[in-house]
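In: Here you go, sequence then predicted model.
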Amino acid sequence: MSLDVDYYELLQVDRTADEKTLKTSYRRLAMECHPDRNPGCDKSEAKFKAISEAYDVLKDPQKRAAYDRFGKAAFENGGMGGGQGGAGFGDFSDIFESFFGDAFGGRQRGPARGADLRYDLEISLDEAFHGKEAEITIDVASACGTCEGSGATPGSGKRRCNLCGGHGKVRAQQGFFVVERTCPTCHGRGEVIEDPCKVCRGEGRVDERKTISVTIPPGVDEGTRIRVAGRGEAGPNGAAAGDLYIFIHMSRHKVFEREGTTLFCRAPISFTTASLGGEIRIPGLDGAEHIIIVPEGIQSGKQLRQRGAGMPVLQGRGRGDMVVQIDVETPTRLTARQKELLREFRETETGAESPQSAGFFDKLKGIWDELTD
């Protein structure tokens, strides 16, 4: 099982983004995480390599078209050289036929590989933090158990196709041209089943409902794609199965919001704590209680950062940070004694205690004086 992130998501652009938008987003992200600006940071170096690979593919129209249709599978096993400095097609006829059909010929091939499947899985932020073993149920075409995927009744066999002579292709004269097409009798396999299996009717596969266990690693995020090799649909007549792709979606958390590996939350504090300083305790997703030191005189909107208290780094080491935004709460239910103390405090105010408000009203007074002169 392998895991990768969509190239468009890496570059933070829509799938319809034009060349200029791609370039602008790539330059911005590359500048942010370039190794020279983040010396010694393995995370930044890995992200720089990933976005460079994504941009190398999407800036090239041919590579982008192949990626849009096949995903990263277009560049595996000798395909187009995504991220490798522009290596060409590993097998040009494969891609050419996938876009234009068989009309221009091509080598004989066996049964087509089974289709890939997609499954959307929603998990909580806590599950994304710790990882989990998930069981998913899918309806999938699986290899027929009666004929073991061959499509032939047990004990019977296959014979060479009489129409194409076992080549899988037939030729026809059209004016000055000779056009080669897939054989309509054997569908390109070169063989014909003499006695088709009664269960799968010669297809070699039947529809089944399967439950599959999948490991969700710690640190996954919205849009993360997990590939489970060989768990897609079985190919016809014993061909290889496709892959299963699981796309992760995050449910909303009651307290925390997430941006990459950083966790954000808002913490209301009393105006006395804001004035005199103190500490607040935030329970983290790791089960620990994180003590946040509040400096005296803090203002609403100020953010306090707790290093290493955020989300795990996906397929890496370490954790991000927790950022707590302070909201100073004005008291609404005061006792008579508390009101008396506040009045005493107000009588001792000089304006130096709240320089921002004093400065603001000084500016307003200056504007008024200008208008009335």
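Out: Done, it's in. Residues are numbered from 1 along each chain as shown.

In: CA only for contacts and neighbour counts going forward, please
Out: OK.

In: And stretch 52-70, how far out from the chain middle?
Out: 17 Å (C-alpha atoms, centre = their mean, to the nearest Å).

In: list the contacts for residue 121?
Out: Residues near residue 121 by C-alpha atoms under 8 Å, 6 or more residues apart in numbering: 246, 247, 248, 249.

In: Report whether the expected contact of the last one with residue 223 is present.
Out: Yes - contact between residue 249 and residue 223 holds when scored by C-alpha atoms under 8 Å: they sit 6.2 Å apart.

In: and the two? which has more neighbours close in?
Out: residue 249 (19 against 16; other C-alpha atoms under 10 Å).

In: secondary structure element for that one?
Out: strand 244-250 (DSSP states H and E).

In: tell me which strands and helices that strand is in contact with?
Out: For strand 244-250, the packing partners by 3 or more C-alpha pairs under 8 Å, 6 or more residues apart in numbering; DSSP states H and E come out as strand 117-123, strand 225-228.

In: and of those strands, who's closest to residue 44?
Out: strand 225-228 (20.5 Å; C-alpha to C-alpha).

In: Who are the packing partners of that closest one?
Out: strand 2-4, strand 244-250.

In: And the helices in the stretch 51-200 of the chain?
Out: With DSSP state H, counting those that start in this stretch as the criterion, the stretch 51-200 of the chain has helices at 61-70, 92-100, 125-130.

In: Most tightly packed of those?
Out: helix 125-130 (a mean of 20; mean count of other C-alpha atoms under 10 Å).

In: Got another one to weigh against that:
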Amino acid sequence: MSGKADWATKDYYKELGVSKDASAEEIKKAYRRLARANHPDSNPGDTAKHEKFKTIAEAYDVIGDPEERKQYDQIRSAPVGGFGGQGGFDVSDLFGQRGGGAGQGGLGDMFGDLFGGGRARQPRPQRGSDVESSATISFVDAIDGVTISLRLTSDAPCVSCRGTGGKPGTKPHICMVCEGAGMVASTSGGAFTLNETCPACGGRQLVYDDPCPTCGGSGRGMSARSIQARIPAGVKDGQKIRLRGKGSPGENGGPNGDLFVTVKVSPHRLFGRKGDHLTLEVPVGFDEAALGAEIKVPTLKHGPVTLKIPAGTPNGRTFRVRGKGARKADGTNGDLLVTVEVQVPAVLDQPSREAVQAYREAMAGKPLRAKLFEES
């Protein structure tokens, strides 16, 4: 595409076959008609039509944009004499290219070099994609919360073209498929019309004739980075944590995506987890269960506590120790659930055997299974 200094010598209205007073809709229709007829994909090997396509794209980039068209019309209507006297001036003066160059206060300073003088359309911001990862933490860290370091490899803008998808140094033009909207309508055979990302420009609104050789025109690459992630207290095994803004970088000023971390919690040798409560299985002797006892049991972080076992406690009974469990979302703690397991000795010495034998004889008149044989 040409620079703005060439506008005075180029008739973009003539290139599109419209009058200077044509409406924006008339200009758009003319561009679409000519673009379809001359697009390189429809005319492989036809150099003349390829050049025509570039010319009409350049014309539409300028007069298809209200602000660019206004500037173009002002430049085209300015008196150009070239003799530097009272009656006119040189176009190069208009762009500050005479004498001290473009940096000496001409309109070139004001306009700059937007896409090489083409349409100053900025692609819409695009949100970065979400990233998923996993992390394994200890049981204690899951209860207390922990900050971990994660090494991520994720999708990111191509380092060569900076996400544009075009060969570095080349200029873009408006996508003819979506007409610069970045979205196209899709009916999918149903009664509703849905908008979806334009397949031709990938939502960038602009396209390049020469794709970036590094990314093949996708505008995307891979990025490796390390981040610090805070895992909250009370996280459960298999829970997915969302870290906002820690995903892939956005494009054109768009926000970053999010990072989703699936947490795997290593088992503890003593404690288990039941919601916000911790669980613990404690062995007790037959005599302790039968006669009652006070025993000490460990907690995860608060030191041992004394648990009272009532006489006649059956195997598998669960006792609750309040406030010694996992951290809840409101900052309080759950409970510790202690389940007793009555132990039966595998081997008895002679005194113990005699004591158990005496117990059996004492219970002989109270059979445990008598109710199993009662008539219903």
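Out: Nice, I can see it. Since the structure is predicted, the reported quantities are computational estimates derived from the model, not experimental observations.

In: TM-score of the superposition?
Out: TM-score of the superposed chains, computed with TM-score structural alignment, normalised by the length of the first structure, equals 0.55; 248 aligned residues with a C-alpha RMSD of 3.8 Å.

In: ok so, going back, I'd like to know which of the helices of the stretch 51-200 of the first structure lies nearest to residue 338 of the first structure.
Out: Comparing those by C-alpha to C-alpha, helix 125-130 comes nearest, at 41.4 Å.

In: ok, residues contacting the closest one?
Out: Against helix 125-130 of the first structure from outside (C-alpha under 8 Å, 6+ apart): 216-221, 250-253, 285-286, 311-312.

In: will you turn those into CSV that also has distance to residue 259 of the first structure, neighbour count and secondary structure?
Out: As requested, the contacts of helix 125-130 of the first structure are exported to CSV (distance: C-alpha to C-alpha, whole Å; neighbours: other C-alpha atoms under 10 Å; DSSP: H, G, I helix; E, B strand; the rest coil):
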residue, distance to residue 259 of the first structure, neighbour count, secondary structure
216, 19, 19, strand
217, 18, 18, coil
218, 15, 19, coil
219, 12, 23, coil
220, 12, 29, coil
221, 9, 22, coil
250, 12, 19, strand
251, 14, 12, coil
252, 13, 12, coil
253, 13, 11, coil
285, 15, 18, coil
286, 17, 14, coil
311, 9, 29, coil
312, 12, 25, strand
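
In: who are the neighbours in contact with the equivalent of residue 322 of the first structure over in the second structure?
Out: Matched to the second structure by TM-score structural alignment, residue 322 of the first structure sits across from residue 336. Contact analysis of residue 336 of the second structure by C-alpha under 8 Å, 6+ apart lists 277, 278, 279, 280, 299, 320, 321, 322, 323, 324, 325.

In: how about 10 Å then?
Out: 271-274, 276-280, 298-300, 318-326 (C-alpha atoms under 10 Å, 6 or more residues apart in numbering).

In: Distance check, it against residue 208 of the second structure.
Out: Residue 336 of the second structure sits 64 Å away from residue 208 of the second structure, going by C-alpha to C-alpha, to the nearest Å.

In: shared neighbours of residue 249 and residue 223 of the first structure, anything?
Out: Residues touching both residue 249 of the first structure and residue 223 comprise residue 120, with contact defined as C-alpha under 10 Å, 6+ apart.

In: circling back: need the helices and strands packed on strand 225-228 of the first structure in a markdown table with distance to residue 125 of the first structure, can you?
Out: A markdown table is the format used below for those (distance: least, C-alpha to C-alpha, whole Å):
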| stretch | distance to residue 125 of the first structure |
| --- | --- |
| strand 2-4 | 18 |
| strand 244-250 | 7 |
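
In: most neighbours per residue, which of those strands?
Out: strand 244-250 (a mean of 20).

In: Now tell me what touches that one from outside.
Out: For strand 244-250 of the first structure, the surrounding residues in contact (C-alpha under 10 Å, 6+ apart) are 1-3, 5, 115-128, 136, 138, 214, 216, 220-233, 258.

In: Apply 7 Å and report the result again.
Out: Residues outside strand 244-250 of the first structure that contact it (C-alpha atoms under 7 Å, 6 or more residues apart in numbering) are 116-125, 221-229, 231-232.

In: filter these to the buried ones?
Out: Neighbour-count burial (16 or more other C-alpha atoms under 10 Å) is assigned, among the contacts of strand 244-250 of the first structure, to 116-117, 123, 125, 221-228, 231-232.

In: ok, of those residues, which one's closest to residue 22 of the first structure?
Out: The closest of these to residue 22 of the first structure turns out to be residue 223 (C-alpha to C-alpha; 19.0 Å).

In: what about that closest one, distance to residue 163 of the first structure?
Out: 48 Å.

In: now residue 149 of the first structure
Out: Per C-alpha to C-alpha, residue 149 of the first structure is found 24 Å from residue 163 of the first structure.

In: For those two, work out which one has more neighbours and name it.
Out: Set residue 149 of the first structure next to residue 163 and count neighbours by other C-alpha under 10 Å: residue 149 wins out with 23 against 15.
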